[in-house]
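Novice: no sequence on this one, just coordinates:
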């Protein structure tokens, strides 16, 4: 029985990594929605969101079932990490979905003309998600530090975006709807970064993955 439990405990980390991968895919799909003739629709994005929610529920149920079997302390660390981090992954998916919906409703006309670096913010959050998956696989302390630095950069860009958009709101009120949407989008990317950092901090501080 213990051997079976140990296999399942290793499996929950692999499943969590897969969940992170599917969440990154949702972020990519939401971003790709903006491309002219892009292959993604809000229907396909919603399907991906539903897939992630199903994976999250199944992983959560597995964790609770394993807890009932009173695993060793290090194993409880793994279970605790997953359970505490699932809400962060869920919020990342929520923000990615909302970004896709805003792009679907408003398009991206004017983003580059107004000098708003949403493309850069998307690229940073994507790199951060990839970084978390790499940390999960190899417990790279240096890489974890880079993720923290990227989050600080996201915060800096978000503050600059808000200052720039406040200027545009005053000077081009006819574009108010788009400008407000871009302000929200920048904030969503920053919040995605915050949730990624939450996961990364648990990985590096809660317990040794290699134990």
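Specialist: The structure has been received and is ready for your questions. A quick note: this is a predicted structure, and the numbers were derived from the prediction, not measured.
Novice: C-alpha only now, for contacts and for neighbours.
Specialist: Fine.
Novice: List the buried residues for the strand or helix carrying residue 123?
Specialist: Here residue 123 is covered by helix 118-138, with elements defined by DSSP states H and E. For helix 118-138, the neighbour count (16 or more other Cα atoms under 10 Å) marks 118, 121-122, 124-126, 128-133, 135-136 as buried.
Novice: Please apply the same query to stretch 14-24.
Specialist: So, applying 16+ other Cα under 10 Å, buried residues of stretch 14-24: 15, 16, 17, 19, 20, 21, 22, 23, 24.
Novice: ok, now stretch 138-151?
Specialist: 139, 143, 144, 147, 148, 150, 151.
Novice: Contacts for that stretch, please.
Specialist: Stretch 138-151 has contacts (Cα atoms under 8 Å, 6 or more residues apart in numbering) with 124, 128, 131-132, 134-135, 190, 193-194, 197, 200, 203-204, 209-210.
Novice: go on, stretch 100-113?
Specialist: By Cα under 8 Å, 6+ apart, stretch 100-113 touches 29, 30, 31, 33, 34, 42, 45, 117, 118, 178, 181, 182.
Novice: Any chance of TSV for the residues you listed, columns distance to residue 111 and secondary structure?
Specialist: TSV is the format used below for the contacts of stretch 100-113 (distance: Cα to Cα, whole Å; DSSP: H, G, I helix; E, B strand; the rest coil):
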residue	distance to residue 111	secondary structure
29	18	helix
30	16	helix
31	13	helix
33	15	coil
34	11	coil
42	20	helix
45	22	helix
117	8	coil
118	8	helix
178	9	helix
181	10	helix
182	8	helix
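Novice: Okay, one more to line up with it:
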């Protein structure tokens, strides 16, 4: 195998590792929101325990990236591939942290009657998860069009976040006994909004990978 072929294979392994980490994060988000909706203590604890594996993946990918930089001294597009991998790994790890945070809230709310049916929060989670899936697909396929769509979809998540925030504030003003739980649910929506932001970051890094141009933030 030539040096270039070996290097390309290592870059492919890096891409594969990123997708595996993304899949683990997507599962964590899904299970965290499910643990809240179902008030499932066992599932919430599983999400929190599994976060260690996501952290391990981050460290492993970072180490591989640093070895590639040190050994290959990449230039131009190859350097963008590795640099983008490092950035995406950071975003994925932070998504995993937010899933952990949601599971922790689910644990603290276990067995408490919900002040309102959880309709918008699961919908928000589904949108954020789709953004994560699409951003990773765009990264894999180097699909700028799909990456741009992910960036646009962030507005819908922000809209739901603002809507739920106002609704929960109304609950607190009308009934002070709801303040503790409403505040916790506001945190959940904030974590989901941040997850969507990180998915947007991945899409923007994909655009940079393909074009070499940084997408201007709104």
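Specialist: Arrived safely. These numbers were taken from a predicted model, which means no experiment stands behind them.
Novice: In TSV, list the buried residues of stretch 138-151 of the first structure along with secondary structure.
Specialist: Output for those, formatted as TSV (DSSP: H, G, I helix; E, B strand; the rest coil):
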residue	secondary structure
139	coil
143	helix
144	helix
147	helix
148	helix
150	helix
151	helix
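Novice: From these, pick the one nearest residue 170 of the first structure.
Specialist: In terms of Cα to Cα, no member of those lies closer to residue 170 of the first structure than residue 151, at 29.0 Å.
Novice: what residue of the second structure matches up with the closest one?
Specialist: Counting by TM-score structural alignment, residue 151 of the first structure lines up with residue 154 in the second structure.
Novice: and if you look at residue 97 of the first structure?
Specialist: Using TM-score structural alignment, residue 97 of the first structure lines up with residue 100 in the second structure.
Novice: Just list the residues touching its match, thanks.
Specialist: Neighbours of residue 100 of the second structure in contact, by Cα under 8 Å, 6+ apart: 28, 32, 47, 48, 51.
Novice: Check residue 137 of the second structure too.
Specialist: Taking Cα under 8 Å, 6+ apart as the test, what residue 137 of the second structure contacts is residue 143.
Novice: so the longest helix along the first structure versus helix 118-138, what angle?
Specialist: In the first structure, taking DSSP state H as the definition, the longest helix is helix 73-106. Angle between the axes of helix 73-106 of the first structure and helix 118-138 is 160 degrees (criterion: axes from the mean of the first three to the mean of the last three Cα atoms, to 10 degrees).
Novice: mean per-residue distance, helix 73-106 of the first structure to the second structure?
Specialist: Per the superposition on the second structure, helix 73-106 of the first structure and its aligned residues are separated by 1.0 Å on average (mean Cα distance after the TM-score superposition for the first structure).
Novice: Would you point out which residue is most central in the first structure?
Specialist: residue 92 (3.8 Å; Cα atoms, centre = their mean).
Novice: Tell me the secondary structure at the closest residue to that residue other than its chain neighbours.
Specialist: Counting by Cα to Cα, 6 or more residues apart in numbering, residue 92 of the first structure lies nearest to residue 192, which is 5.2 Å off, once chain neighbours are set aside. Under three-state DSSP, residue 192 of the first structure falls in the helix class.
Novice: Same check on residue 169 of the first structure?
Specialist: Applying three-state DSSP: residue 169 of the first structure is helix.
Novice: So what does it match up with in the second structure?
Specialist: Applying TM-score structural alignment, one finds that residue 169 of the first structure aligns to residue 172 in the second structure.
Novice: Make sure that match is actually in contact with residue 182.
Specialist: Yes - counting by Cα atoms under 8 Å, residue 172 of the second structure does reach residue 182; the two are 6.8 Å apart.
Novice: More neighbours: which of the two?
Specialist: Shown here are residue 172 of the second structure and residue 182; by other Cα atoms under 10 Å, residue 182 has more neighbours (22 against 16).
Novice: That one corresponds to which position in the first structure?
Specialist: In the first structure, residue 182 of the second structure lands on residue 179 (TM-score structural alignment).
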